[in-house]
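Colleague: have a look at this prediction, sequence included:
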Amino acid sequence: MDGLDLALLPRLIISGSGLDPEPIARQAGIPVWVLHTDHARIAGDRYLRAWELVEHGAERDDIALLIAERYVVGALGLYDYLFITASTLWDGMAATGSYMTTISTNWRFEPAEETDREISFTVHLNTGEGRGADLAMQFGIAGAFSRARTATGRPVNPVRVALRQPAPRHHAAFHTFFQTGQVDFDAPADTVTMRKSDLELPLLGADSLLAKILRHQAENLPPLPVRNTWLDEFRRLLRDSLMTGPTIETVAAHLATSPRTLQRRLAAHGTTWREELDRVRRSEYHRMRPAGLNSLARRLGYSDARSLSRANRRWQTG
């Protein structure tokens, strides 16, 4: 199975580049609506393609390091919060390693060689190659140190960084970001070596109770997440809009499209706005039936209980 990445990843790098997100998303084969949700997953090769386009658009070969520097911890949702609520830097890294699938199924971050004072970690990109993979790896490692520096409030730097990718023309940006002279290229594996004393640093946002809740949430996520389709996301937004009064204009805006385009896309899926609204209301009606009729009507976006009663009679005879 090809790797999957949470939509938060391409959104973070595209927004961090300062470029117009929609053209990049389209060229990368990422539906624009994906940039407006936290939950959809995309094929890993599309995330790597987004990196290639971002570098081309920004015209900077150090763009991955720049985006890592701009990275605001929390932008990766549950994955980030599992880290920053841990007690120490080591515990935070262990949490993100254990629950990597909350953000991607395409990466692994594992301990490797160890001495009395240092420990090395190997970073694996399961599938993917080319320039997009090179940039994603740069960001993956650099982003981990941005997060560590923010979470500890300390200048956490690696002892050594080794990358399998070819050496760039200029190394200065790597030495400046990592604050080490030992950045090697054309290495046999992608690795980073850290001081054990740094791994013992406490995290500023440590919260044992919240960390326990977040770990429970991570453990109960589907182990092999499925890819969200456009129709799945449309139906979720439609369901969420019921109580506030579902309109095609509102849902279209959330999908970053026009009502007319939304109607065309629904037609391409063999359905219509009215059919989908009726389907979602019917599904929610059966799920919430113990509630009173007036309450149900409000929660399903009907003007009154009589409208809901008429719809219910139609569902029973349809």
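Modeller: In hand now; what should we look at?
Colleague: only C-alpha atoms for contact and neighbour calcs from this point on.
Modeller: Noted.
Colleague: contacts only, for Arg108.
Modeller: Gly97, Met100, Val123, His124, Leu125, Asn126 (C-alpha atoms under 8 Å, 6 or more residues apart in numbering).
Colleague: same check on Asp184?
Modeller: Here Asp184 is in contact with Arg160, Val161, Ala162, Leu163, Ala167 (criterion: C-alpha under 8 Å, 6+ apart).
Colleague: mind running it again at 6 Å?
Modeller: Residues in contact with Asp184 (C-alpha atoms under 6 Å, 6 or more residues apart in numbering) are Ala162.
Colleague: how about the helices in the stretch 101-250 of the chain?
Modeller: 130-152, 172-178, 196-199, 208-219, 230-240, 248-254 (DSSP state H, counting those that start in this stretch).
Colleague: deepest of the ones you listed, which one?
Modeller: helix 130-152 (a mean of 20; mean count of other C-alpha atoms under 10 Å).
Colleague: got the contact list for that helix?
Modeller: Leu48, Arg49, Trp51, Glu52, Ala64, Ala68, Val73, Ile84, Pro155, Val156, Leu203, Leu204.
Colleague: out of those residues, who's nearest Tyr302?
Modeller: Val73 (41.0 Å; C-alpha to C-alpha).
Colleague: confirm that the closest one sits in a strand.
Modeller: No. Per DSSP: H, G, I helix; E, B strand; the rest coil, Val73 lies outside any strand segment and is coil.
Colleague: how close does it sit to Thr85?
Modeller: 12 Å (C-alpha to C-alpha, to the nearest Å).
Colleague: which one of those two is surrounded by more residues?
Modeller: Thr85 (24 against 19; other C-alpha atoms under 10 Å).
Colleague: nearest residue to the more buried one in space, please, no chain neighbours.
Modeller: Leaving aside its sequence neighbours, Thr85 sits nearest to Ala206 (C-alpha to C-alpha, 6 or more residues apart in numbering; 4.2 Å).
Colleague: quick one: contacts for that neighbour?
Modeller: With C-alpha under 6 Å, 6+ apart, Ala206 has these contacts: Thr85, Ala86, Ser87.
Colleague: correct me if wrong: the first one contacts Lys212.
Modeller: No. Taking C-alpha atoms under 6 Å as the definition, Thr85 is not a contact partner of Lys212, at 9.1 Å.
Colleague: second structure follows, compare the two:
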Amino acid sequence: MARLVRDAALGAGVAHSELAHLPGLEPETLADPLLRVPTATLVRLWELVAHGSPAGAGVRTAETAAQGRLHVWDYLFTTGGTFADGCRDAARYLPTMTDPGAEMTVIEEDRRLTITYGIAPYSPAAVTVIDEFAMALMLRRARDARGPGVVPVHVALAHEAPKNHRHLIEAFGTRAIDFGARTNSVTFLDLDTEPPRPAGPNDELALILRRYADNVLENARPAAGWHGRFRSEVAQALGEELSLELVAQRMAMSPRTLQRRLSDLETTWRDEIESVRHERAGTLLRETDLPVQSIAGRLGYTDARALRRAFHRWTGQTPDAYRRTPTPHT
């Protein structure tokens, strides 16, 4: 979801520099399905989308969400034995692709199936665009699963009615749209009229996809905030010409801003360098067989003696003695 909304923000004219300081948008983070982008970053992206393209921004973002864009969630949604089965999988595995605070439910009553989608009370700009995007996305996936002619019989949106909602009538294909509802919902009629298909390879694929999704949910973890990213940048730059200016440039902020943020955390550039070197030295000594001279070079020291002095200051031990000391769990 973060990749999709980031691209929507860029498409709405938001500058790359305006996104660079948001934690969780680093390429390595977005490429890892186990890392959760901070909710605050996702909400800010939606605000930028709404600001850059206010009328119908949510619907237009949903139009860019081609099948597969939202990874395993898309396939689980659209390949169920019945449409209702796919909806239930989509509700269960919603946290694989978006903020775990969002909630999707599936209600079957008579011949109607209703999908609801609720979010926390974010800023009004973000809420409006998310509401419209979520319902437009549900309709798009219904059409992916059951054909382009699918039209909902009712749509409810939690935000207040805009001055003009013609774009929503056109997007949903119905005038049965209410605003100010308790939660967002879209209702379909008779999408499972065809007979159930026989069991086959698709059932095995669905099982594999569910196991993969379960693994994602079990092992997902938050992406590092800006301080974690800062320390990662420092660690990568230790063997280079490390400087405040270099790290600030890589984080798309001025040196003064970086110093101010460190001060807000009651730390300093010098203290952070010491801390990162200490952490990296311990890791390299425990997990590699590199000689102390090589480790010193990787940490930006001129020679092994400088590392030994620093390491003794941190731990009261020499690097060699530390390496020989059993770890607590052994």
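Modeller: Now that the structure is in, tell me what you want to look at. Since we're looking at a predicted model, the values are computed, not measured.
Colleague: superposed, what's their TM-score?
Modeller: The TM-score (TM-score structural alignment, normalised by the length of structure 1) is 0.69; 292 aligned residues with a C-alpha RMSD of 4.3 Å.
Colleague: of the contacts of helix 130-152 of structure 1, which is the nearest to Phe185 of structure 1?
Modeller: Closest to Phe185 of structure 1, out of all of the contacts of helix 130-152 of structure 1 and judged by C-alpha to C-alpha, is Ala64, at 15.9 Å.
Colleague: tell me where the stretch 1-150 of structure 1 has strands.
Modeller: 4-6, 41-43, 107-114, 118-125 (DSSP state E, counting those that start in this stretch).
Colleague: distance of Glu109 of structure 2 from Ile208 of structure 2?
Modeller: Distance from Glu109 of structure 2 to Ile208 of structure 2, by C-alpha to C-alpha: 30 Å.
Colleague: burial count for the alignment partner in structure 1 of Gly58 of structure 2?
Modeller: Alignment note: Gly58 of structure 2 maps to Ala64 in structure 1; criterion TM-score structural alignment. Each residue near Ala64 of structure 1 was counted by other C-alpha under 10 Å, and the total is 26.
Colleague: same check on Tyr99 of structure 1?
Modeller: So Tyr99 of structure 1, with other C-alpha under 10 Å, has 22 neighbours.
Colleague: excluding its backbone neighbours, what's nearest it?
Modeller: In space, Tyr99 of structure 1 is closest to Ala218, 6.6 Å off (C-alpha to C-alpha, 6+ apart).
Colleague: can you tell me the SS state at Leu290 of structure 2?
Modeller: Classified using three-state DSSP, Leu290 of structure 2 is coil.
Colleague: strands along the stretch 201-318 of structure 1, start to end?
Modeller: Going by DSSP E, counting those that start in this stretch, the stretch 201-318 of structure 1 shows no strands.
Colleague: quick check: the aligned residue in structure 1 for Pro148 of structure 2 vs Leu8 of structure 1, distance?
Modeller: Under the alignment (TM-score structural alignment), Pro148 of structure 2 maps onto Pro155 of structure 1. As judged by C-alpha to C-alpha, Pro155 of structure 1 and Leu8 of structure 1 stand 26 Å apart.
Colleague: now do Asp304 of structure 1
Modeller: For Asp304 of structure 1, the distance to Leu8 of structure 1 - C-alpha to C-alpha - is 39 Å.
Colleague: which one of the two has more residues nearby?
Modeller: Leu8 (21 against 14).
Colleague: which residue packs closest to Leu266 of structure 1, ignoring adjacent ones?
Modeller: Thr272 (5.4 Å).
Colleague: hang on, that neighbour packs against Leu262?
Modeller: No. Taking C-alpha under 6 Å as the definition, Thr272 of structure 1 is not a contact partner of Leu262, at 9.3 Å.
Colleague: more neighbours, the two?
Modeller: Between Thr272 of structure 1 and Leu262, Leu262 has the larger neighbour count (other C-alpha under 10 Å), namely 21 against 16.
Colleague: excluding chain neighbours, what is closest to the more buried one?
Modeller: Here the residue nearest Leu262 of structure 1, using C-alpha to C-alpha, 6+ apart, is Ala252, at 6.2 Å.
Colleague: and of the contacts of Ala206 of structure 1, the nearest to Arg287 of structure 1?
Modeller: Among these, and counting by C-alpha to C-alpha, the member closest to Arg287 of structure 1 is Thr85, at 35.3 Å.
Colleague: and the closest one, how close does it get to Asp207 of structure 1?
Modeller: 5 Å.
Colleague: how about Tyr81 of structure 1?
Modeller: 10 Å.
Colleague: Ser87 of structure 1 now?
Modeller: 7 Å.
Colleague: map Val14 of structure 2 onto structure 1.
Modeller: For Val14 of structure 2, the aligned residue in structure 1 is Leu19 (criterion: TM-score structural alignment).
Colleague: next, count neighbours for that match.
Modeller: 14.
Colleague: please report the distance of it from Arg265 of structure 1.
Modeller: Taking C-alpha to C-alpha, one finds Leu19 of structure 1 at 27 Å from Arg265 of structure 1.
Colleague: ditto for Ala58 of structure 1
Modeller: Between Ala58 of structure 1 and Arg265 of structure 1 the distance is 32 Å, computed by C-alpha to C-alpha.
Colleague: same question, Arg131 of structure 1
Modeller: Counting by C-alpha to C-alpha - Arg131 of structure 1 and Arg265 of structure 1 are separated by 34 Å.
Colleague: next one: Glu69 of structure 1
Modeller: From Glu69 of structure 1 to Arg265 of structure 1 the distance is 39 Å (C-alpha to C-alpha).
Colleague: swap in Ser309 of structure 1?
Modeller: For Ser309 of structure 1, the distance to Arg265 of structure 1 - C-alpha to C-alpha - is 31 Å.
Colleague: before we move on, what about Asp207 of structure 1?
Modeller: 45 Å.
Colleague: cool, and Arg60 of structure 1?
Modeller: Counting by C-alpha to C-alpha - Arg60 of structure 1 and Arg265 of structure 1 are separated by 37 Å.
Colleague: Gln165 of structure 1 too?
Modeller: 41 Å.
Colleague: which one of the two has more residues nearby?
Modeller: Gln165 (21 against 15).
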